[in-house]
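[1] Pasting the sequence and the predicted coordinates here, then a few questions.
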Amino acid sequence: MKLVVAGSTGFVATEVIRQALSIPAITSAVALGRRDVPAPENSGPATDGAKLKSVVCENWEEYSDSVKQELAGADACIWTIAITPSKPKTAPWETVCKVCRDYAVTGIETMSQLRGRNSDTDKQPFRFVYISGTASQRDPAQKPRLLGDYSLLRGEAETRILDFAAKSQGAVAACVAKPGIISSPAKPTPLMRQAFYAVIGLPKLQVAEIAAALLDQVARGFDKDTLENADLERIGQKALQEAAADA
């Protein structure tokens, strides 16, 4: 399997890449980001760094021919690019819309077209995971009081990605991951941010769990088109246990 990890320098993406390099079924891991990405630190003994290919993308609205060449033949993509809920005011709203919605839509459209056809890829659809958030809302009538416009924006992105897959006649399968607070023992969530998230009642998830869950789903196929925090925790914990047993 050739896997693309979009937004490769981020917190979740780094863990996804770290785990992916130890999974035999993943033969190629393309780290797609704004700068070169080295192999993550603290990788296990089964890590195969030769599987990692760092690809720099300077235009997320129209991929260059050189980037398209590196993405050609990909079997799956885990899309981690976004402006997080705590930072939507750090950029103009137009930019937030592009980063959180438009880039992802362009990504699934472009990569699915670049996949090509051969005896291996014909067997399975191109699988695309969009990481959203548990507070995102697809129904405008259910607009939240806090971060309402942002929540609707992420919900619109989810809808457009799922609709694209539904209209592909089986060529594309899409899944929306909706985690709550993502943390790790090495990078705990700042106290002020914890307090903010507690006010709006977000559940918690370890970064190792979401990474393992997403890798499990792109390899085996999606359990359903929307994975809530509890789903990600359950799938991730099981995948980590299986990996530990096989080590």
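    Done, it's in.
[2] drop to CA atoms for contacts and neighbour counts, all remaining ones
    OK.
[3] In which helix or strand does Ala165 reside?
    Following DSSP states H and E, one finds Ala165 within helix 148-166.
[4] what's the next helix or strand after that helix packed up against?
    Using DSSP H and E, the helix or strand that follows helix 148-166 towards the C-terminus is strand 172-178. In terms of contacts (3 or more Cα pairs under 8 Å, 6 or more residues apart in numbering; DSSP states H and E), strand 172-178 is packed against strand 126-131, helix 148-166, strand 226-228, helix 229-246.
[5] Quick check: buried residues in the second one?
    In other words, helix 148-166. If you call a residue buried by 16 or more other Cα atoms under 10 Å, then helix 148-166 has these buried ones: 149-158, 161-162, 164-165.
[6] Dump those into TSV; add distance to Thr106 as well.
    Formatted as TSV, the buried residues of helix 148-166 follow (distance: Cα to Cα, whole Å):
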residue	distance to Thr106
Asp149	21
Tyr150	19
Ser151	20
Leu152	19
Leu153	16
Arg154	15
Gly155	16
Glu156	14
Ala157	11
Glu158	13
Ile161	10
Leu162	13
Phe164	11
Ala165	13
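[7] Got another one to weigh against that:
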Amino acid sequence: MKIIVAGSTGFVATEVIRQALSIPAITSVVALARRTTAVPQNAGPSADASKLKSVVCDDFENYTETVKKELVGADACIWLIAVTFSNVKTMPFEDVRKICLDYTLKGMETMAQLPRDSASNPLRFIYTSGHGAQRDQSQKPWIQGDYTLMRGKTESLILEFAKNSNGAVEACVTKPGIIDAPGRTGPVMKVLGSIGRAIISLPILDVGEIAATLLQQAVNGIEKDTLLHEDLVRIGQKALAAENIAR
């Protein structure tokens, strides 16, 4: 099985790749990013680093033929390209929207058009959104309203595209809260976690759990089109136990 990990240099993507290299059913991992993706340092003794192929894409609105050639034959894509809630204020909102919405839809459309060996099965497109993303555009949240509405609109457009694809694409939207990992819980993360839990009930999810969930959906099939925090914990813990991946 061939999977694409888009946004492959981020910390969630690194964990996805780390786990994927130890899953026998996955034979090829295409790491798609603006810069070269290295094999995770803690890949583990059962990891097969030869499965990883780093593909550099300079423009996520215009895929070159060279890049598209590397994506041909993929069975699933785990899409992790986005501007996170905590980084929204670091750039103009037009750029945030382009990265979160335009890049995602263009990537989905591009991959859906590429030939695949198992053409009779849909391309599984697993998109990571956010816990507070709001699909109802008439309900603007009081915290980062424009951002959360835009992320919710992206979710709706992804699911609509899959629905109208005549079976070519099957989509799944995951909605995690704050994603934590060993060694990343510094002062800022601790403050964000405290504020999130106290004010907006934002849950914290272990990076290993969400990575395992994303891979489980890619490999074994999509359980439902939207996975909430409790789903991510349930599926992730079960998948980690079944695969027995070192953490």
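    Arrived safely. On a predicted model such as this, the values are computed, not experimentally measured, just so you know.
[8] now the helices: where do they sit in structure 2?
    11-20, 65-71, 93-97, 103-113, 145-163, 187-199, 207-220, 229-243 (DSSP state H).
[9] now for the ones you listed, which one comes closest to Ser129 of structure 2?
    Nearest of the helices of structure 2 to Ser129 of structure 2, taken as Cα to Cα: helix 145-163 at 6.7 Å.
[10] In structure 1, point out the residues matching that closest one.
    On the basis of TM-score structural alignment, helix 145-163 of structure 2 is assigned to residues 148-166 in structure 1.
[11] related to what we said a few turns ago, with structure 2 superposed, average distance for the helix holding Ala165 of structure 1?
    Helix 148-166 of structure 1, aligned to structure 2 and superposed, deviates on average by 0.5 Å (mean Cα distance after the TM-score superposition for structure 1).
[12] List of residues touching that helix?
    For helix 148-166 of structure 1, the external contacting residues (Cα atoms under 8 Å, 6 or more residues apart in numbering) are 85, 88, 97, 100-102, 104-105, 108-109, 130, 132-133, 135-140, 143-144, 171-176, 225.
[13] run the last query once more with 6 Å
    Contact with helix 148-166 of structure 1 is made by 101, 136-138, 172-174, as judged by Cα atoms under 6 Å, 6 or more residues apart in numbering.
[14] what's the answer for stretch 212-220 of structure 2, then?
    Contacts for stretch 212-220 of structure 2 (Cα under 6 Å, 6+ apart): 76, 232, 235-236, 239.
[15] and those residues as CSV, adding neighbour count and distance to Val207 of structure 2?
    Converted to CSV, the contacts of stretch 212-220 of structure 2 look like this (neighbours: other Cα atoms under 10 Å; distance: Cα to Cα, whole Å):
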residue, neighbour count, distance to Val207 of structure 2
Ala76, 25, 20
Leu232, 22, 10
Ile235, 19, 13
Gly236, 24, 10
Ala239, 20, 13
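[16] Now these in TSV, please, with extra columns for distance to Val55 of structure 2.
    Shown next, in TSV, are the contacts of stretch 212-220 of structure 2 (distance: Cα to Cα, whole Å):
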residue	distance to Val55 of structure 2
Ala76	16
Leu232	28
Ile235	29
Gly236	27
Ala239	27
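[17] hmm, back to that, can you add distance to Leu123 of structure 2 and give the helices of structure 2 back as TSV?
    Formatted as TSV, those follow (distance: least, Cα to Cα, whole Å):
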stretch	distance to Leu123 of structure 2
helix 11-20	18
helix 65-71	12
helix 93-97	25
helix 103-113	7
helix 145-163	9
helix 187-199	35
helix 207-220	9
helix 229-243	21
